[in-house]
Structures are given as structure tokens and as C-alpha cells.
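Novice: this one's sequence-less:
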């Protein structure tokens, strides 16, 4: 599409947008005068669907009216509530229902998965992560190494080349070719939080498996944003949160994927609780542990219903639209944003996110030479909510669910004026 840098063109794109009605399904924060914020931080916390309160209130009413009987008699019986989320979540990440479950929170899930899939030996024990992985991932990996008697020095960092920001897949190939016999696990962010780069998960899995390394993916910045096709990628496991692009609320529960090739392997070491025990005998309290097949076999505790209700509200919207249409709009919306940033025509501003739409989601990371957090603060004063990352990057995510082409045009107009 040939874009134009005019208000009229932005308005035209919104008029032609078949998903424009979705914006009215979300609460858009407002300033003191009642004007909508320009909200570009769905990559940090997604906005609340207007249906969320209704979904949570249903469970509050059932709790009030039914007490413990709500496990069986609620409108959405609580006993198996997580199952209402599985099929819709599996579609979003490109997995089979057997491979998917909603449980716990992201870093907790990464640790539980590493209990099973990080099985170091005296000779094969190192872990590969991106050099600029999200801090929580690095901390998790460091602590796992220490727990097993190794050190932080046993992390191998996949780095961008000098004077570059993006990772090259051939550099990962080189790491595995030369050090693969020492590497037990690759734990890679599928979409890098800083640059917004979407990595080739299938290729990463092929590279890791070529030297018998386990491959895990953190999809915190990917789920609900890109289409990771987890089953086809053949990665061993993945985990993601639901409070960013999945709009399920602050600190909401997370999801995991375990490839079906591991579904029936009951000998994988794992922690146990009554919710990954065989459903048929779960309430016969004196039975020996009998682990369930598939991703459900990593659950520990019964589902927290109120937060799952918020997830259900969000996933129902995703299921109504489908990821194909969302990605189509996202590529157009982000492409327009990129065009407008480049139209500023300043040597002091650069987008470090990949230019290829297939190698990014909706996030653009905008590097501003000689800028500091005062620029971010000025944007905030103009009711533009973005995310600042040291030393000089503004992360912006025009989310197709609720951002408009007008949002993007207005944001760039203000940014140009401030610059």
C-alpha cells in the first residue's frame, strides 16, 4: 500500500478498516477533559475489554449465591474452568488443545518447565539466551544454573553484531555448531522485548535440535501479537503472559505450550499437585499420583476463577475476530506508523525494529539520538502513553484491537513537534 502523510488519509484508513468497531469494545483511558489518551503500551499492559466486568461479576454472583456448589452449579462451573480457555488460546498461538493450558504466571511457568526440560549433565549443561533478553528470563536462567551447581558464566549469549541491534540466525547456527555439545537448553524470547524482532521459531528449533538441545520460547511479547505457529515450529515448550496483547488484566495468569511429542512421556521429571493428577481419580484423595497427559500435566493448583474470567472475556473477543484478520490490520497499522516516522526526515531518529513485517509484530522501537527520558515525559504530558527504555528508545505498540490510524497520525505529529 502507498501511504500518505495527511490527516485525511488517516481518516480514510479508519473508515475502510473492517475492525474499527473493536475500539468501542475497550475502555480507552481519558485525560481530565474527557479526551482519549493515545495509548501505545499494549506491549506492557493491554486495555480492558468492556465485557470483562460482566464476566467477573457473573462469577462473583455465583460465588455469592452458590458458595462451594459453584464448582458444579455455576453458569460456568468452576471445576474445569481452565478448559473453557484452552481451545481459544491454542488457536492464538498455533497449538493443539492438548499442548496448551492456562496456569500460574509467566516466570513461575518457565521455572516449572525448566524442572522438566533443563536436565544438565556434567558435559552438557549450558544455556543459550539472547544477550538482551528480558531481565526476568535472565534471572530465571541464572537461578536455574545455580540450583544445579553451575554458574552465571555458563550462560551463552546470542548477540547482535557490532554496531547492529538485531540478531542474525546464522550467528546462532555458529554458536550451536561450535558449542552445541555443551548446551542443554535454548531459552529464547520469540519476540524481543527491546527491539520488537520476531525470530524464526522453526529455524531456532531445527538449529537447537541438531545438537540435541532442548528449545524453549518465551512468548510474552508474541502471544496475541504475532502468529507463532508453535506446533509446526517444533519447539519443545513455550510460555507467555496474558496481560499484554491478550488484554486479561494486570498480573493475570499465563499460558504454556508443551509439544505433543512430550505429551505421553510420564517419566519427565516435574513437580506435582492435585490439578495435574488424573481427573478421573483426582478426588479420591488417597490414590498415588497419576500425571495427566499433555500440557495439563504441568498444572499444580485448581484454577483461580476471577482472573480466568477476565481471560475468558478477552479470548472470546479474539475468537470472534481470528488472528488472520488481526495480523492483516496490524501489518497495515504498523506499516503506516513506520512510514510516518520515516517521514519526519531527521537523522536523529531511527527505527531499530525489523523493516520486514514478517519479522516483527506491532511494536516499533524508535531510537532517538541524544534523547533522554524527558522526551518520554513530554509525550506523556501530551496524553501519549508510550514506554521508555534506556538509554534512548521509545517502544510503541499500535494494537489492532483498539488503536486507530488516527491515533498513529496524531502521535507522530506530536513527536515531530517535540523533536
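Specialist: Thanks, I have the structure now. The shown structure was predicted, so the numbers you read here are calculated from the model rather than taken from an experiment.

Novice: okay, CA-based contacts and neighbour counts for the rest of this
Specialist: OK.

Novice: may I have the distance across stretch 263-274, first residue to last?
Specialist: 18 Å (C-alpha to C-alpha, to the nearest Å).

Novice: stretch 228-241 now?
Specialist: End-to-end distance of stretch 228-241: 14 Å, with C-alpha to C-alpha as the criterion.

Novice: now stretch 157-168
Specialist: This stretch, stretch 157-168, spans 13 Å end to end (C-alpha to C-alpha).

Novice: next one: that stretch to chain centre, how far?
Specialist: Put simply, stretch 157-168 sits 22 Å off its chain's centre (C-alpha atoms, centre = their mean, to the nearest Å).

Novice: same check on stretch 62-75?
Specialist: For stretch 62-75, the distance to the chain centre is 32 Å (C-alpha atoms, centre = their mean).

Novice: tell me which residues are up against the helix or strand where residue 136 lies.
Specialist: Assigned by DSSP states H and E, residue 136 belongs to helix 135-147. With C-alpha atoms under 8 Å, 6 or more residues apart in numbering as the test, helix 135-147 has contacts from 107, 110-111, 114, 127, 129, 151-152, 154-155.

Novice: following element in sequence after the longest helix seen in the chain, please.
Specialist: Longest helix in the chain, counting residues (DSSP state H): helix 323-343. Later in the chain than helix 323-343, the nearest helix or strand by DSSP H and E is strand 349-351.

Novice: helices and strands around that next one, which ones?
Specialist: If you count contacts as 3 or more C-alpha pairs under 8 Å, 6 or more residues apart in numbering; DSSP states H and E, strand 349-351 packs onto strand 364-368.

Novice: how about the longest helix of the chain: buried residues?
Specialist: Buried residues in helix 323-343, defined by neighbour count with 16 or more other C-alpha atoms under 10 Å: 323, 326-327, 329-338, 340-341.

Novice: and for stretch 371-390?
Specialist: Buried residues in stretch 371-390 (16+ other C-alpha under 10 Å): 371-373, 375-376, 379-380, 383-388.

Novice: endpoint to endpoint, that stretch covers what distance?
Specialist: 10 Å.

Novice: mind listing residues that contact that stretch?
Specialist: Residues contacting stretch 371-390 (C-alpha under 8 Å, 6+ apart): 31, 37-41, 44, 194, 391-392, 394-396, 411, 414-415, 418.

Novice: before we go on, here's another structure to hold up against the first:
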């Protein structure tokens, strides 16, 4: 069992008030809050050893470089990435996906097909549309069932010898449904297709072992796992990263540069052009330390407890409809109440100090599938409590009365 009071004491923002009410933060699918251990690490970098990395012989540069690379190794071990050079720092999950999609013309040719799911975030749709437009490939979509699960029978039917890439999120940000990525990866590989898994919603909530999953590429968002914004991770199999051309050109990612020809550095630097988010990388290492100190198994079990409790309580609201109400899901509840617009409900509960997300959650095709303008999304983290869920439900019931 987790000592929730001790954990909450590590998160300074949880002490503040919003509109005169104690903050109830249920927007964790958008970004997680940061423990003091992570915040202090950022301050420490800028006050003790702020310098550019990999390039200087002076003490500050060497200290910063060592800490940055130590953080990379922490991330590698956390996700069971085979080698440190396969652990690439990016500016975030969107950057990681674009880094693959922009160079995927070496894997996808004219007439090929790229498969995405109907529950993808826009950042895992648009880059692949752009790729298909560039190379003359076709984008195919795995449909979603009424309960929010992917139609795996339909997936099996659209897989064929033309399938070059399959792209799907581990957990839907809009619905919280956990997709059967093990089955998806296995079936895709049977057709010799490559697979990219968007792990933005899984990386801070469950134990992820990229080696066991056998995904060809896996992306993570640092700010959704108690780390800072502006830092992400891209994992790829070494032979594929070697074939993939760099996403950006500049300093750090080169071997030799002349006006006639340029050769690129080896992994991971080939994909890390320019000065990276040094403080962010080091602080992400601190976030990994923090998550490991709590225990990912403990986090997953507790958040599942919050999910079950929150689902039960929201169902008690007259007229509430939950989208993606399935057994295998993350601690995300996406719902509406009657004909009330989600924006209106979200605005009122904000006045009572409760932060939930409203809208289409950058997953507009999901909302089109259910023929709704959007949902209210309450997403929990291991520093949340059942008492906070009670406060939210009471606020929602009050708002429903006001808007009915």
C-alpha cells in the first residue's frame, strides 16, 4: 500500500488553492505534476553546473555531460531498452513520432499501406498522413467498437502484404482503453510490417518493457511521467535506427562536415541535433528515480483502485455516460452527462477548484465515432485520492442542477 499523505507532500502544487478551493487535479493525462525531487534537480542544474554538454573540457561541462548521460542510462534501464544508444532524447512524444515518420520513406514506398487505429491522438495520425502523401502510400484505419476497444477482427482483415507500418497507442488518451499491443505487434510482424507504439499514456502508469514487447519503435513523454515538459524519449531497434535518416541537421549529430559532404554521428547523437534540453533530461532521470522509489506495480494497482471507485461514483450521476467503459484500461474516465456540453460542466467545476479536461482531447476522430462534440475527462495519478473523487462528483452534481 502507498503512503498517500507522504507522496502528496512531495508535490508542492497540491497545496495550492484555485478560486478559493483546494486544488483537485484530475488532468494527469494531459500532464502529470512534478515532485519536489524533480523540481529541485532543475534548480540544481541551473545554479550549480549550467553548461553545454559533450563539447567542453572544463569542469562544468564535464559534470553536466556526466549527469545527462547518467539520466539516459536511468531511462534505458527503466524501460528495459537493450542499449543506451537506443535511448534517444527528444523534445517530447510528438517529436519522437515525427522523427520516425519523417524518415520512414526508407521503409514505406509507393503503393504500400500504413495502418493506424481510430483512437489515435492527432500527433500519431497527422505525421503518417504526411508520410503517405509524400511517398504515395495509403492510410488504413483499425475501427473502434462501441465499447472503445479496437476491432481486432477488422485489423486482421486489413493486414496484408502491402502493410509496411502499423501505428497504435498503448493507451488511448481520449478513452483510457488499453490496446492489445502484444497481439498487434505479433500479427504485424507476421506480415513483415514495422510497428510504432505511442506510449505517452502508459509510460508513467505501468511497467513498460520494450524488449519483451518487441515493438520496433516506442515513444514516451517525459512530462506525463512526473518529468519536465520539453523532454521525451524515442526507442528503436538498432538496425532500424541505423537505417532511419536524421530528422534534423545541425551540431552534435555530425561526424564530419564539408561543403561537399556531411557524415553523421553514431547513435544516439545522430538524432539529437543542437543543444538538448539538458536540465529536462537530468530532471527526467530524477523522475525515473522517484517512480521507482514508489514502485510501478504499486502505482498501477493504486490507480486501478481509483479508476474503479471513480467509475462507480460517476455512474451514480443521473444521465452520465462513460465512453470506453471496459475492464482493461488506465485511470482515465471520459464521460458526458445528459445533453450538457462538456465545456459548460468543466467551466463550473473549475470554479470549485477541480481541474478536468474537456473537448476532443486531440482525438477528434474518436468524438466523431460517437457523434459527440467532446467529453469531460477525469484522469487520475498515484497522488490523487478517493476523497478528491468524492469532491469532483459532488461538484458535478451541483453543476448538473445549475445547467439543467
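Specialist: In hand now; what should we look at? The shown structure was predicted, so the numbers you read here are calculated from the model rather than taken from an experiment.

Novice: can you give me the TM-score here?
Specialist: For this chain pair, the superposition-based TM-score is 0.83 by TM-score structural alignment, normalised by the length of the second structure; 381 aligned residues with a C-alpha RMSD of 3.1 Å.

Novice: show me the helices in the stretch 1-150 of the first structure, by range?
Specialist: Using DSSP state H, counting those that start in this stretch, the helices of the stretch 1-150 of the first structure run over residues 7-16, 52-66, 70-73, 83-93, 106-117, 135-147.

Novice: pull up the aligned stretch in the first structure for stretch 124-132 of the second structure.
Specialist: Aligned using TM-score structural alignment, stretch 124-132 of the second structure spans residues 137-145 in the first structure.

Novice: list the buried residues in that stretch.
Specialist: 137-138, 141-145.

Novice: let me see the ranges of the strands in the stretch 251-400 of the first structure.
Specialist: 254-258, 349-351, 364-368, 384-385, 387-389, 393-396 (DSSP state E, counting those that start in this stretch).

Novice: average gap between the fourth one and the second structure?
Specialist: In other words, strand 384-385 of the first structure. Compared with the second structure after the fit, strand 384-385 of the first structure shows a mean deviation of 0.5 Å (mean C-alpha distance after the TM-score superposition for the first structure).

Novice: counterpart of residue 174 of the first structure in the second structure?
Specialist: By TM-score structural alignment, residue 174 of the first structure lines up with residue 157.

Novice: equivalent analysis for residue 42 of the first structure, please.
Specialist: By TM-score structural alignment, residue 42 of the first structure lines up with residue 28.

Novice: relative to residue 222 of the second structure, how far out is its match?
Specialist: When residue 28 of the second structure is compared with residue 222 of the second structure (using C-alpha to C-alpha), they lie 13 Å apart.

Novice: for those two, indicate the residue with more neighbours.
Specialist: residue 222 (30 against 25; other C-alpha atoms under 10 Å).

Novice: could you tell me the angle between the longest strand along the first structure and helix 106-117?
Specialist: For the first structure, the strand with the greatest residue count under DSSP state E is strand 183-189. Per axes from the mean of the first three to the mean of the last three C-alpha atoms, to 10 degrees, the angle that strand 183-189 of the first structure makes with helix 106-117 is 160 degrees.

Novice: for strand 183-189 of the first structure, give me the average deviation versus the second structure.
Specialist: Strand 183-189 of the first structure sits 1.2 Å off on average (mean C-alpha distance after the TM-score superposition for the first structure).

Novice: where in the second structure does that strand align, residue-wise?
Specialist: With TM-score structural alignment as the criterion, strand 183-189 of the first structure aligns to 163-169.

Novice: how far does the matching stretch sit from the chain's center?
Specialist: Using C-alpha atoms, centre = their mean, the offset of stretch 163-169 of the second structure from its chain centre is 17 Å.

Novice: now swap in stretch 13-22 of the first structure and tell me
Specialist: On C-alpha atoms, centre = their mean, the centre of stretch 13-22 of the first structure falls 25 Å from that of its chain.

Novice: just the buried residues of that stretch, please?
Specialist: 13-14, 19-20, 22.

Novice: widest-spaced pair of those?
Specialist: 13 and 22 (14.8 Å; C-alpha to C-alpha).

Novice: aligned to residue 329 of the first structure, what sits in the second structure?
Specialist: The alignment partner of residue 329 of the first structure in the second structure, by TM-score structural alignment, is residue 302.

Novice: isn't its match right up against residue 380?
Specialist: No: in this structure residue 302 of the second structure lies outside contact range of residue 380 using C-alpha atoms under 8 Å: 10.0 Å.

Novice: one step back: how about the contacts made by the match of residue 329 of the first structure?
Specialist: Contacts for residue 302 of the second structure (C-alpha under 8 Å, 6+ apart) come out as 1-2, 382.

Novice: residue 263 of the first structure too?
Specialist: 98-99, 293-295.

Novice: roughly how far apart are it and residue 206 of the first structure?
Specialist: On the measure of C-alpha to C-alpha, residue 263 of the first structure and residue 206 of the first structure end up 20 Å apart.

Novice: any idea how far residue 117 of the first structure is from residue 364 of the first structure?
Specialist: Distance from residue 117 of the first structure to residue 364 of the first structure, by C-alpha to C-alpha: 33 Å.
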